[in-house]
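1. the following block contains a protein sequence and its predicted model.
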Amino acid sequence: MESIASLLKDINPVYAALIATTFTWLVTALGAAMVFFFRDLNRAWQDIMLGFTGGVMLAASFWSLLNPAIEYAEEMYPGFGWLPAAVGFLGGSLFLFGLDKLAPHLHINFKESEKEGVATHWHRPTLLILAITIHNIPEGLAVGVLFGAAANGVDGVSITSAIVLAFGIGLQNFPEGFAVAMPLRRLGVSRLKGFWYGQLSAIVEPLAGVIGAAAVTYMRPILPYALAFAAGAMIYVVVEEVIPETQRDKYTDQAVLGLIVGFTIMMVLDVSLG
């Protein structure tokens, strides 16, 4: 991890964020490629994978984003470090709330009658892909913002911690790519198209990462707000999308254990390496 950090240390944070989020996208593609080797995905494992994804996102939201936002804001506004963090957190949550209400989409384990967003006649595969795409926006944004924060010398944030976050996001993107491609396959989509759409759902991560890194690099005062914004967006996704998707069958306990494992792994990575 340190060797990778040394390679990225002297690179412009926008380019570093692009490299890191390209990695998370490629891991999603690798997960989606499993559709070529497996005929189906057991529902229990799908719920466990989704739970794991939620756990990683929850842990990253606090240790990688919200806590550094509060610490940095405290330096800028002594005694009021909580204020920028609260504003940013609410802003990120409301942004995803608005996106969720406007963009037509359908969560993985939901019936077609439960599609969300504006009314549309788009088919189920398209709506599934859009749901995961919305999910991936805060992930890419979080990685980009953290690289920008590291470049600005924020206490508690380093290139290593940004890489750890990218690694954690990538770790949960592998089962996520698989969990997107397989339902599409069950809908009659070919293996090649299942893979294509599965990896395509994460292509938004490099774009969001570049935007996040550029914003905080060139507009330093927004840094604590941006860190908390990414945290709020990720928490919204976990509570509104990931957890409900795991609670619609008989494997709810397994999904909860998957979440706990994901949370623990991300916490350990961030605390020990970040």
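-> On my side now, so go ahead.
2. when you work out contacts or count neighbours from here on, use the C-alpha atoms and nothing else.
-> Noted.
3. got the residue ranges for the helices in the stretch 51-200 of the chain?
-> Along the stretch 51-200 of the chain, the stretches classed as helices by DSSP state H, counting those that start in this stretch are 67-76, 82-102, 124-151, 159-186, 191-200.
4. okay, the angle between the second one and helix 67-76?
-> Per axes from the mean of the first three to the mean of the last three CA atoms, to 10 degrees, the angle that helix 82-102 makes with helix 67-76 is 140 degrees.
5. and the comparison structure, right after this:
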Amino acid sequence: MISVSDGQVYTAFAVTLFAGLATVVGGGLVLFLKKPNFRLLAFGLAFAAGAMIYVSLTEILNKSIASFSLDFDEKTGFAFGTFAFLLGVILVLLLDRFVPNPHDTIETHSAKGVSSPQLLRTGMLTLFAISAHNLPEGLATFFATLESPALGAPLAVAIAIHNVPEGVAIALPVYMATGRKDYALWASLVSGLAEPLGAALGYFILAPYMSETVYGLIFGVIGGVMVYLALDELLPTAKRYSEGHETVYGLVSGMAALASSLVIFKFIQ
């Protein structure tokens, strides 16, 4: 069994909470900004996608393989790590199939011709769907930080960027339906808290069974989940908001920023 200190657990929860609360930032944008900058949003979403893809394929997957290899031989560890990665893709694909994540975020919600009850229902359904998708993201952030803050921190930043437009998607219809700023902010907050909830559930369920094999399984699944989210949610949404090359610039910038941060952490550790 792998032992971790209370300090490591608290740090991991704090980082996960930071990422989750970014949905409140999105809720605030609905209330205080008249017109969002869609090109900046496209760049930010693609930036987050680039960071998530890079860290998943270069760090998280490798940690999965390394963990499996400590309990098995190198070839078996590589095979198990690869299969765990694919399992993560399949699991989030099934989640997306049965609980579709709304990809509309800002401009697709219009008050014209839509009644307040319909808007409120849209907001509540969006809240439920996004909260369900935030559970595995919280688990990913928590265990990545638990293993290494140098790995978890940049991943948390990428997920936080991803959570901002999700907060917009929740808060906008609620605000339009009720006219209450506090209701809109509370709705975005509830969705964000799903991430530390996912971390807590995962930790308390898996803590008694922590071993190198379990770590390998967790990191493999996390890697698959992150890559799927980046390719299926972030990049298509970024492309929809883009007016030029913001998606490509953001993708490359996200990879470069994540790679640079990992190099820096290697030298200061």
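-> Now that the structure is in, tell me what you want to look at. None of these values were measured; they are calculated from a predicted model.
6. can you redo the helices of the stretch 51-200 of structure 1 as JSON lines with mean neighbour count and distance to T246 of structure 1?
-> Converted to JSON lines, these look like this (neighbours: other CA atoms under 10 Å; distance: least, CA to CA, whole Å):
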{"stretch": "helix 67-76", "mean neighbour count": "21", "distance to T246 of structure 1": "28"}
{"stretch": "helix 82-102", "mean neighbour count": "19", "distance to T246 of structure 1": "19"}
{"stretch": "helix 124-151", "mean neighbour count": "26", "distance to T246 of structure 1": "15"}
{"stretch": "helix 159-186", "mean neighbour count": "25", "distance to T246 of structure 1": "12"}
{"stretch": "helix 191-200", "mean neighbour count": "22", "distance to T246 of structure 1": "19"}
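7. do you know which of those helices lies nearest V14 of structure 1?
-> The minimum distance between V14 of structure 1 and those falls on helix 124-151, with 7.3 Å, by CA to CA.
8. trace Y215 of structure 2 over to structure 1, please.
-> Taking TM-score structural alignment as the criterion, the aligned counterpart of Y215 of structure 2 in structure 1 is L223.
9. its match and A215 of structure 1: what is the separation?
-> For L223 of structure 1, the distance to A215 of structure 1 equals 8 Å [CA to CA, to the nearest Å].
10. cool, and L227 of structure 1?
-> L227 of structure 1 is 11 Å from A215 of structure 1, where distance means CA to CA.
11. between these two, which is the more surrounded one?
-> In terms of neighbours (other CA atoms under 10 Å), L227 is the more surrounded of L227 of structure 1 and A215; the figures are 35 against 18.
12. spatially nearest residue to that one, not counting backbone neighbours?
-> In space, and not counting its chain neighbours, L227 of structure 1 is closest to L65: 5.1 Å by CA to CA, 6 or more residues apart in numbering.
13. so the one you found sits against G232, correct?
-> No: at 9.4 Å, L65 of structure 1 and G232 do not qualify as touching, with contact defined as CA atoms under 8 Å.
14. where does stretch 85-99 of structure 2 end up in structure 1?
-> The counterpart of stretch 85-99 of structure 2 in structure 1, counting by TM-score structural alignment, spans residues 89-103.
15. pretty sure the match of Y215 of structure 2 belongs to a helix, no?
-> Yes: using DSSP: H, G, I helix; E, B strand; the rest coil, the secondary structure at L223 of structure 1 is a helix.
16. what do we get in structure 2 for L269 of structure 1?
-> If you follow L269 of structure 1 across to structure 2 using TM-score structural alignment, you land on S261.
17. ok, now S6 of structure 1?
-> Checking TM-score structural alignment: S6 of structure 1 goes with nothing.
18. quick one: buried residues of the host helix or strand of S6 of structure 1?
-> In this structure, S6 of structure 1 sits in helix 2-9 according to DSSP states H and E. If you call a residue buried by 16 or more other CA atoms under 10 Å, then helix 2-9 of structure 1 has these buried ones: A5, L8, K9.
19. now those residues as a markdown table including distance to F89 of structure 1?
-> Converted to a markdown table, those look like this (distance: CA to CA, whole Å):
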| residue | distance to F89 of structure 1 |
| --- | --- |
| A5 | 28 |
| L8 | 28 |
| K9 | 28 |
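20. what is in contact with L227 and A215 of structure 1 at once?
-> V145 (CA atoms under 8 Å, 6 or more residues apart in numbering).
21. contacts only, for Y77 of structure 1.
-> Shown in contact with Y77 of structure 1 (CA under 8 Å, 6+ apart): no residues.
22. residue in structure 2 paired with it?
-> Under the alignment defined by TM-score structural alignment, Y77 of structure 1 corresponds to F72 in structure 2.
23. equivalent analysis for G198 of structure 1, please.
-> Matched by TM-score structural alignment, G198 of structure 1 corresponds to S188 in structure 2.
24. quick revisit: the match of Y215 of structure 2 against V216, yeah?
-> Yes: using CA under 8 Å, L223 of structure 1 is in contact with V216, at 5.2 Å.
25. still on that earlier bit, can you list residues touching both of L223 and A215 of structure 1?
-> Any residue near both L223 of structure 1 and A215 by CA under 8 Å, 6+ apart counts here, and that gives V145.
26. quick revisit: comparing L223 and V216 of structure 1, which shows the higher neighbour count?
-> Between L223 of structure 1 and V216, counting by other CA under 10 Å, L223 is the more crowded of the two (29 against 26).
27. next, show the common contact partners of L223 and V216 of structure 1.
-> V145, A149.
28. buried stuff in the helix or strand hosting the match of L269 of structure 1?
-> With the criterion set as DSSP H and E, the secondary-structure element containing S261 of structure 2 is helix 246-268. Going by neighbour count (16+ other CA under 10 Å), the buried part of helix 246-268 of structure 2 is 246-259, 262.
29. so what does that helix touch, helix or strand wise?
-> Contact analysis of helix 246-268 of structure 2 by 3 or more CA pairs under 8 Å, 6 or more residues apart in numbering; DSSP states H and E lists helix 38-55, helix 149-178, helix 235-241 as its packing neighbours.
30. do that again at 6 Å, thanks
-> Using 3 or more CA pairs under 6 Å, 6 or more residues apart in numbering; DSSP states H and E as the contact test, the elements touching helix 246-268 of structure 2 are helix 38-55.
31. which part of structure 1 lines up with the helix it packs on?
-> So helix 38-55 of structure 2 sits over residues 43-60 in structure 1, by TM-score structural alignment.
32. now what about the matching stretch, what contacts it?
-> By CA atoms under 6 Å, 6 or more residues apart in numbering, the surrounding residues in contact with stretch 43-60 of structure 1 are 172, 175, 238, 242, 246, 251, 254-255, 258-260, 262-263, 266-267.
33. how big is the offset of the helix or strand where T217 of structure 1 lies relative to structure 2?
-> Mapping T217 of structure 1 onto the secondary structure by DSSP H and E places it in helix 204-218. Helix 204-218 of structure 1: mean distance to aligned residues in structure 2 after superposition is 2.6 Å, counting by mean CA distance after the TM-score superposition for structure 1.
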